[in-house]
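Peer 1: output the structure for:
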Amino acid sequence: MSSFPRVLWLVLILGPAVLVVPSTDAKAQSHTLESNQLVVTVTEDPYSFEVRAAQSGTVLLTHAATSFRQGIYAQNVRAAYDVQVQGNVLTAKLDLAHLAHPATLRLSLPRERRATLTLDHPFPDASIQVAFADKGQHYYGIWEHTHGGDLDNRGASHPFVGRDYQHEQVYAASIRAPFYMMSNGLGVYAETQAAGHYSIARSDTTQFRFQTGKLTYHLLYGPSYKRILREYNRLAGPPDMPPLWSMSSIWWRDDHTNIPEQVDAANAQELLLRDVQMLQDYRIPASTMWIDRPFTTGEWGWGGKTFASFFPDPDAMAQTLRDNGMHLLYWITGRTAHTLKEPLRDRGLLFDGYTEHPSGDLRQTEAYLYYKDFLDSLASDVQLADGQTGVFGYKIDRGGEREMPDSLINTQVTLFNRAAHEQMTAHHGDNFFIFARSLHDKSRRWVAHWNGDPRDNFQALRTSIKNSLRSGLMNFPMWGSDIGSYDKNPSKELLLRWIGFGTYSPMMEFMIDGRDRWYYGGDPQVIDITREATQRHHDLIPYTRSALHHAHRTGVPVMRALLLEYPTDTTVSDMWNQFFYGPNLLVAPVSRKGVEERDVYLPEGRWLNYNDRTSVEQGNRTVTEPAPLGTVPRFVREGAIIPRGDILEANQSWKTDWQPRLRIEVFPARSETTSFNYYTGRVVRPITSRVTNNGITISFEALDHDGRLEIYVDSINRVIRDGDALSDSEYDYHAEQNRLVVPFSGDTTVRLPGATSIF
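Peer 2: All right, here's what the predicted structure looks like:
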């Protein structure tokens, strides 16, 4: 499979250094590694390699250049020598111009869809740059924020360091992963926390550079985007699976000490509890209230180990929240203030000389444990009646505002996210929720994400929609944004449009500051739309949880750019203003001012208008849909299955006889079998819709909760459930919507002889 080069060693003495240069035959030697899916061919002189698809022979990647920088000099790799091939592993030395010491290469095919390359240089402070030929493909990933197109990164050139750049519309949208997917079927993942830089499709190459003397990067073959994400998820680690209660609405204020004139409250604690009561009064389902700073004693409202006097009884506050089905979270940061700063400084564990409140060096075990102990003492200051802490998680802020050297941001934020996760795990097992602003690659294992501080304009809403889909393309599925903006004075129209978008974000997060004039002022339109949207989001929890679990297993996100579902449709290659929520629900939020309708592109197939449940549309075309305030155009594709229902009580005290119930919507296809993998919280139970010449059959094993099936079909003749024919009184058929309603309990099979699809 490979031949070893005949090498004549030529030794040149250059001062104190010895330069070893391989001399090869006139014809360049090449070596090939193969799997069932990939073929990688390495050429010795000049050094280069090519990656092809094994089945089709299509060239997926062509190496253009590799260089190492030591000091101010960039040293290009000229040739590979001493090449050894053993099984699926190739090793070689890399000849660098003007340097006596060679670099080394290790190339392997550890899996049939993955090639792994490790470059190593003896100087640890070197940087490594790799370039590939650009062939006009699309590139997705790397940054949450747009630095090139909308979703496609072509033309982008930007640092990869995690600093919170002053983006005009959304400050500090700072998810980042050293990973991108290309439309030709290959993903590239550099497994490093080093600072770096990416340059995408510029001067006919795409290249990355990292400040490290050793770099491992992986080539992940799909060819589908979903398959690439699956390989990436397996390699980099899956996202954290959040608790059920985190999927209802989340509420907060930027400063509870700033009591608005519309609210009768004597202090910050009374204001928080008044907000809890407001949600119940308006029947707005919610599960979480979190507190931003200031809330502790000491400088900056953060850094003390006890709550400040304006929260006079945090135990009672936390207990009231739990009694009302809600959870208390609070704001934390890796920045130091008050009791955190001086002990770390005294031990030489502080990044002094940066901001006024620099971070501790969490690479040092003592500093890491000190942060965990501090968080533990603050959480332990809040006790519930059952003896456990009343704090159920955190919002982690900052992390990219020069609290530390830029070169360490990626490492530091990952360690802080991990420390907070471990500290909460010790108290609550897996029953807690943490979300953070700054995340690097493997932080997904520890925390969810909100996209920073958006401004109060429609362009910021549009940017946030792009952020959500870009984050999903890097395997960060539990995502949310500050609904209506972080600013205190959004217009009512902007707030209501953002609520429409937030309904179809896994994390639906409301800031109340600046909205008191509507909620406490009793604006019926704002209250009604908020209630309807939060109830709809709450009702989608069975579907959302299943999609999040699917993301945990496969890397395929909840909020999906259309390109994931229709990769060959060139219309959607950079489309951001509509997306899939989960596998079956197409949503098209309004993100422009003064708009009462909008165009929706329907890809190939047949689609049911999910708002009227009667109109079936043919795909591969654009339709215009009404979209007044409070309405988001939505479609489901043929064969869709959407589990819904109320399976989380949360704060719904107005439901005196509450019991968990499921409501499973099924839209059978005309001829194919479709299924949905429903996650019960313990196991995955497929829900299947089978279409035969004899009719339609819906079947599934027990889903932990009883409920009802809502099946959209024509021509109901008989309904047979678990082998028994049902009488007319045991089911309902709504002919105007072709909707059959059948109760179910436990393992269920419903047969509909003679029934036909509405598609």
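Peer 1: can we go C-alpha only for contacts and neighbour counts from here?
Peer 2: Will do.
Peer 1: could you pull out the strands in the stretch 351-500 of the chain for me?
Peer 2: Under the criterion DSSP state E, counting those that start in this stretch, the stretch 351-500 of the chain carries strands at the ranges 391-397, 433-436, 438-440, 448-450, 453-454, 479-480, 482-483.
Peer 1: here is the second sequence; please produce its structure so I can put it next to the first one:
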Amino acid sequence: MRFNDGFWLLKHGVKPYFGLQVVQVLPNQTADGYDLQVSTKPVRHRGDTLAGPVLSVRVYSPTEGAIGVKIEHFKGREAFARPGITLFPDAPPIPCAVLEEGPDEGLWSVSSGTLAADITQNPYTITFRANGRTLTSAGVKHQALYDVPYKWTLRNASNGSCLATDFSSNPNPPTTPEFVRYVNSELNLSPGELIYGLGEQFGAFVKNGQSVSVWNQDGGTSSEQAYKCVPFYITNRGYGVFVNHPGEVEFEVGSEKVSRVGTSVAGESLEYFIIHGDTPLQILDRYTRLTGRPALLPSWTFGLWLSTSFLTSYDSTTVAGFLQGMQERDCPVRVFHLDCFWMKQYEWCSFTFDPDNFPDPEGYLAEIKNTYGVKICVWINPYISQLSPIFDEAVQGGYLINRLDGTPWQWDLWQPGLGIVDITNPAAREWYAAKLDALIDIGVDTFKTDFGERIPHTGVQFFDGSDPMRMHNTYSVLYNQLVFDVLERRFGKGEAVVFARSATVGGQRFPVHWGGDCESTFEAMAESLRGALSLTASGFGFASHDIGGFEGTPPPEIYNRWVAYGLFSSHSRLHGSGSYRVPWQYGEEAAQYMAKFVDIKHRLMPYIYLQAIQANTRGHPVQRAMFLEFPEDLTTHHLDRQYMLGPSLLVAPVFVPEGEETEYYIPAGRWTSFFYPDRFVDGPCWIKEVVPIDEIPVWVRPGSVLCLGPPGVGRPDYNYTVDLEVQTYEVPIGQSIGVDIPSGRSNHIAGYVKAVSDPAGRVDVIASQGIHVAVVQSFPAYA
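Peer 2: Presented below is the predicted three-dimensional model:
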């Protein structure tokens, strides 16, 4: 939200109340910080304490490396606000707060590890510092209440949803206030400081200069809307900022005031955490400790997913032909996905196979699972069409979101008269879970949890009394958690996966997430990568996308380039709208190219699965932006067309037509081509080259030890401890590098492999008991 007219003036009608002066300071009851009373006018004598807002500000540390600032006005109202964001759901906090009063009067400090917050009394400011330098600060008049004319706050002005339409369908529209209260806080942006994250954002990867609303919408990949908005950003200055608010959070990233990040929420309270780390990955470790770690996914999920596509034929002959064709072309499918029309048209969701196309669904699923060795995924969403045979059941049970008059909320946007399952109602959750259980009983292994973004927020009521504005984003987490929990209950911990489109903070706990509807163009392929890198910079461990694009039919060269990129992503799915994505539709050569990349991904599974364990235990994303791995290299800070797959593999997808030069960056050190290990490059440098249509630039970082499975293994889930090919790259003379070897079951580490370079540069490989090494390839150590 923008409150200013330029830098000095306020917009007409805006009433500000700036936090100016600390009038009382007390250590809080838990001894992890200070409780401040901050006046919004100068207090020169006792008479100035009469009337006017006073801000209650808590500055505290809930865990190591994180300091929270909670700004409250009317505390009684916020005490009943729900839902909230669950903190520390997976890992306990690490308390280490230290409180100090400065040598001068009017100075207090809260420190947590190497992070500290210094508070001054008059004027009231907070400065955050670490390792002897200032990270950022909330300076004079950086914290405030704003009363904004109501007409300026209509949701269609800020995030595209239509308040007028919502009101027109409500026979008793709520009375509108004259003003809406906002709480705002600003943090300084230093020269050269860059901002990343805020969830899956498809625009410029660096967020400076952007206005970003954390408000989920299903607008595709080509607009400012996003399916997975997260109130967390990370900077290149050694800290991240998490805003602990489940509803709409509006960020002005150097866009209203060019040297500040402004954060505002409608209401009476705003809480944010500064999270420091010596590296960007340590910041993500601490952030995901606070908000939740990505679940560890079963190893079979990292194989190739093939979809029926959306508007295409799903008949058994077509499906069997595709799966057989993929096998014959050495492109084995590990997960087969049935999209929307496994149910009858107009009946989404009925959770019932269309009897015209699937007269014996249990037998049909059993046949293709046994014949082709695939897992089965089916498409679902939380919407129930009024033409669905279970709609009346949902209405009579009270399982749908209601209007204020108690009748079900409905609209026609996706299905006729659809209602939305009230995820806050325990009976509705049990009812929905029972529908999923019935599908699991006949052979379904996982679900594509589509939609969950445009949840109504005006003129509606939830079963548990949740504020609809706060539920709009939160719904996505509760929805995906419900489905994930059903799968975990049925198949066991470590065996559940959803293929989700919507999410917000905390949603990283229920992977995997894909990027939504994109076009079949190079531009959309780049959009998908930017969205994935923004998402994984926001605490999400895994990312996927529709290989080849969703809308339209890609030309063969775009399809082939996207296949290479997709199989060097954490999860790889072939999916489209009105056209198929099996490779021979784009030429038999495309199938040959795909076979090569599928085999490479299978062979890389000991490495990839180890990164999945790191995501689960430390919050480190499998697919990560270059700056996360190389924060000391300023060139990496703007790169959004290449990435690191784990710490060792640099991947540079090709976004240009065949025959044109692509360009990518190599950081410092001697890097080795993964596919052509006799090719070395000494960085830092830029590479310009024409890349053949069947290749993708992949480079191995110096000092890496890669452990690969055997060629032609044919699946991602196998024994990672047998017949390993160990490849060592530039092991420094006289040093050793060890890597863990996962078993592929849960987060169990089966053993290790160690590469040791002697004084002459010869490399020996030592494997622990239980690890069998079949081949060793060593590339030159440093001279």
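Peer 1: related to what we said a few turns ago, how about CSV for the strands of the stretch 351-500 of the first structure, with mean neighbour count and distance to E144 of the first structure added?
Peer 2: Output for the strands of the stretch 351-500 of the first structure, formatted as CSV (neighbours: other C-alpha atoms under 10 Å; distance: least, C-alpha to C-alpha, whole Å):
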stretch, mean neighbour count, distance to E144 of the first structure
strand 391-397, 24, 16
strand 433-436, 26, 14
strand 438-440, 28, 10
strand 448-450, 27, 11
strand 453-454, 23, 13
strand 479-480, 26, 11
strand 482-483, 26, 16
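Peer 1: quick one: which of those strands is nearest L273 of the first structure?
Peer 2: With C-alpha to C-alpha as the criterion, L273 of the first structure lies closest to strand 391-397 of these, at 15.5 Å.
Peer 1: residues in the second structure matched by that closest one, start to end?
Peer 2: Strand 391-397 of the first structure corresponds to residues 444-450 in the second structure, going by TM-score structural alignment.
Peer 1: how far is that stretch from where the chain is centred?
Peer 2: Taking the mean of its C-alpha atoms, stretch 444-450 of the second structure sits 18 Å from the chain's own mean (C-alpha atoms, centre = their mean, to the nearest Å).
Peer 1: what's the counterpart of S544 of the second structure in the first structure?
Peer 2: In the first structure, S544 of the second structure lands on G480 (TM-score structural alignment).
Peer 1: same check, this time on I666 of the second structure
Peer 2: Aligning on TM-score structural alignment places I666 of the second structure opposite L602 in the first structure.
Peer 1: picking that back up, run through who's touching the match of strand 391-397 of the first structure.
Peer 2: The list of residues contacting stretch 444-450 of the second structure from outside it, by C-alpha atoms under 8 Å, 6 or more residues apart in numbering, reads 365, 375-381, 480, 483, 487, 496-502.
Peer 1: in CSV: the strands of the stretch 351-500 of the first structure, plus distance to L107 of the first structure.
Peer 2: Formatted as CSV, the strands of the stretch 351-500 of the first structure follow (distance: least, C-alpha to C-alpha, whole Å):
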stretch, distance to L107 of the first structure
strand 391-397, 38
strand 433-436, 36
strand 438-440, 26
strand 448-450, 34
strand 453-454, 42
strand 479-480, 36
strand 482-483, 44
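Peer 1: these: which one's closest to M575 of the first structure?
Peer 2: strand 479-480 (18.9 Å).
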